[in-house]
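Engineer: Have a look at this fold, sequence not included:
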């Protein structure tokens, strides 16, 4: 276990629900979900101030850059998947959650190494089994890949893009799936179960194939070996970490946090934290339109 005294505030903020931390073009890009805000922090010395890139009138779960189109994003937003332009306008590809029997929203998302965008959904009221995982292919078609979960978090992928990690946060379980060449699951196993009073949230895979997971409600980040062994616990000075990012230069872990639901926000809730670690990961993959 690593003590929280080694964790520092990297960029001060007051984000209600910071999430979706990704390293893109030498900067940290992330969202404040319920406020519909897309933010960036430049990797500069001294005090760092988050800058707003866009503000939507719907919740914004996560984004990924679009290959060859600077300033354009694919976004998990509102009840579906959309393309987001530099002016902040949305071009909807699909809104599958409009058909949900209970009110839901899109949650975390990321591109796999093949340039496909994956994002999960969740019910506002916690209705069991109402969350799904979607894959957006190169042609813009959106497919429900998994269902029957509640709060879908992650996803994350190994370097080859043939292993998918996804958390059912309410159940406290991280599942791992083998994927075929088209991105369809061919097998499932329980990779890890969080039994410490918290829930697995945002995740990333490092260059050694280890999985780093923010543990919401427990103020920690866990690192798991590819065989599922729990290797490390990093304690944090605030209880609600939401996502993790390992810049490719190595040596640090960046962690978004939230003050959503806290009657008395503890410590640097809502800020981006940083911890010294011996790990790195590739930059965020871009969505490749075909």
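Structural biologist: Arrived safely. Note that the structure is predicted; figures quoted are calculated from it, not measured.
Engineer: make it CA atoms for all contacts and neighbour counts henceforth
Structural biologist: Noted.
Engineer: quick one, what contacts residue 194?
Structural biologist: 172-173, 200 (C-alpha atoms under 8 Å, 6 or more residues apart in numbering).
Engineer: adding another structure so you can compare the two:
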């Protein structure tokens, strides 16, 4: 494999996160959690970035995804919001107590939106795993988590993966893709000793391999479905945060990063999006939210 790493989008995001390919607009949606920004990067036919547009919010935004009827859904400080194509808020679900916010989120195979919540100070057990269905009803599925982060599903939809960042573990659950239900208790798929830093966001490829960004680890890792490490790709920034396969063929791997607490002189590219070329695989399509 002859992958190389270049900068796809140069930006000093405080905590760039959650890239997702929007096939309806041929753009990439992502967020700056700390900056309270929803970002959309336009691409040309060869997937070179043309421009990045930011929609600012007065609160943290953990993740976003396209909606099947147009617009986006966002996991935010108080719960969830829906925005139309112009960025106007059309739906809002406040389900979190004070001191807790939504973090990473992703749409499941049935078009329902899953999000992890965490305390602002990452207090142990104060977070949880939430499900937002197509009727905009929010349910706490799994309480007692600390910093649930990257989410993803196996190609057949019968395994659900979740990163617990503070525990430095990747968990795997049995999953019913038709009813959007966890069907088993979690097992540890990747143990803490696989990381020197903190596992963060993830993407699943068409073979069922997991690609995990490592915050404070300057890397993205590929793991087989049994949790065995396949490869590690070094990145020229200390704080990679998440990754996604983008483009019509889902064959470009984009990795977001964070500039928070890093000196710009020594880390001038922190907060940018990095492109891993020739990752040797293609990604799984992430459905639009059905609500």
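Structural biologist: Perfect, I can see it now. Keep in mind the model is a prediction, meaning the values are calculated, not measured.
Engineer: ok so, going back, show only the entries of the contacts of residue 194 of the first structure found in helices.
Structural biologist: Among the contacts of residue 194 of the first structure, no member falls in helices (DSSP state H).
Engineer: ok, and the most crowded of those residues?
Structural biologist: Taking other C-alpha atoms under 10 Å as the neighbour criterion, residue 200 ranks highest of those with 35 neighbours.
Engineer: wouldn't it be in contact with residue 219 here?
Structural biologist: No: Residue 200 of the first structure lies out of contact with residue 219 (C-alpha atoms under 8 Å); the separation is 11.0 Å.
Engineer: quick one: secondary structure of residue 128 of the first structure?
Structural biologist: Of the three states, residue 128 of the first structure takes coil under DSSP: H, G, I helix; E, B strand; the rest coil.
Engineer: With the flanking residues excluded, which residue is spatially nearest to the equivalent of it over in the second structure?
Structural biologist: Alignment note (TM-score structural alignment): residue 128 of the first structure maps to residue 124 of the second structure. Closest residue to residue 124 of the second structure apart from its sequence neighbours, by C-alpha to C-alpha, 6 or more residues apart in numbering: residue 146 at 4.9 Å.
Engineer: In a markdown table, list the contacts of residue 194 of the first structure along with distance to residue 1 of the first structure.
Structural biologist: Shown next, in a markdown table, are the contacts of residue 194 of the first structure (distance: C-alpha to C-alpha, whole Å):
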| residue | distance to residue 1 of the first structure |
| --- | --- |
| 172 | 20 |
| 173 | 21 |
| 200 | 17 |
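Engineer: Nearest to residue 58 of the first structure among the residues you listed?
Structural biologist: Distance to residue 58 of the first structure, by C-alpha to C-alpha, is smallest for residue 200 among these, at 24.4 Å.
Engineer: so where does the closest residue to that closest one other than its chain neighbours fall, helix or strand?
Structural biologist: Spatially, and ignoring its direct neighbours in sequence, residue 200 of the first structure is nearest to residue 215 (4.8 Å; C-alpha to C-alpha, 6+ apart). Per DSSP states H and E, residue 215 of the first structure falls inside strand 211-216.
Engineer: between the helix or strand following that strand and strand 211-216, what angle do the directions make?
Structural biologist: Heading C-terminal from strand 211-216 of the first structure, the first helix or strand you meet, by DSSP H and E, is strand 220-224. Strand 220-224 of the first structure runs at 160 degrees relative to strand 211-216, counting by axes from the mean of the first three to the mean of the last three C-alpha atoms, to 10 degrees.
Engineer: Please state the offset of strand 220-224 of the first structure from the chain centre?
Structural biologist: Computed by C-alpha atoms, centre = their mean, to the nearest Å, the chain-centroid distance of strand 220-224 of the first structure equals 15 Å.
Engineer: Superposed on the second structure, what's the mean shift for it?
Structural biologist: After superposition onto the second structure, strand 220-224 of the first structure sits on average 0.6 Å from its aligned residues (mean C-alpha distance after the TM-score superposition for the first structure).
Engineer: what's that strand aligned against in the second structure?
Structural biologist: The alignment of strand 220-224 of the first structure onto the second structure (TM-score structural alignment) covers residues 219-223.
Engineer: the helices in the first structure, which residues?
Structural biologist: According to DSSP H, the first structure contains no helices.
Engineer: For it, identify the residue most remote from the centre.
Structural biologist: Farthest-out residue of the first structure from its mean C-alpha position, per C-alpha atoms, centre = their mean: residue 46, at 26.1 Å.
Engineer: counterpart of the residue nearest to residue 124 of the second structure in the first structure?
Structural biologist: In the first structure, residue 146 of the second structure lands on residue 150 (TM-score structural alignment).
Engineer: Pull the number of nearby residues for its match.
Structural biologist: The local packing of residue 150 of the first structure (other C-alpha under 10 Å) involves 24 other residues.
Engineer: OK, contacts around it?
Structural biologist: Counted by C-alpha under 8 Å, 6+ apart, residue 150 of the first structure has contacts 122-123, 126-132, 168-171.
Engineer: related to what we said a few turns ago, identify the residues contacting the residue nearest to residue 200 of the first structure.
Structural biologist: Taking C-alpha under 8 Å, 6+ apart, we find residue 215 of the first structure in contact with 198-201, 221-222, 240-242.
Engineer: Great, nothing more from me.
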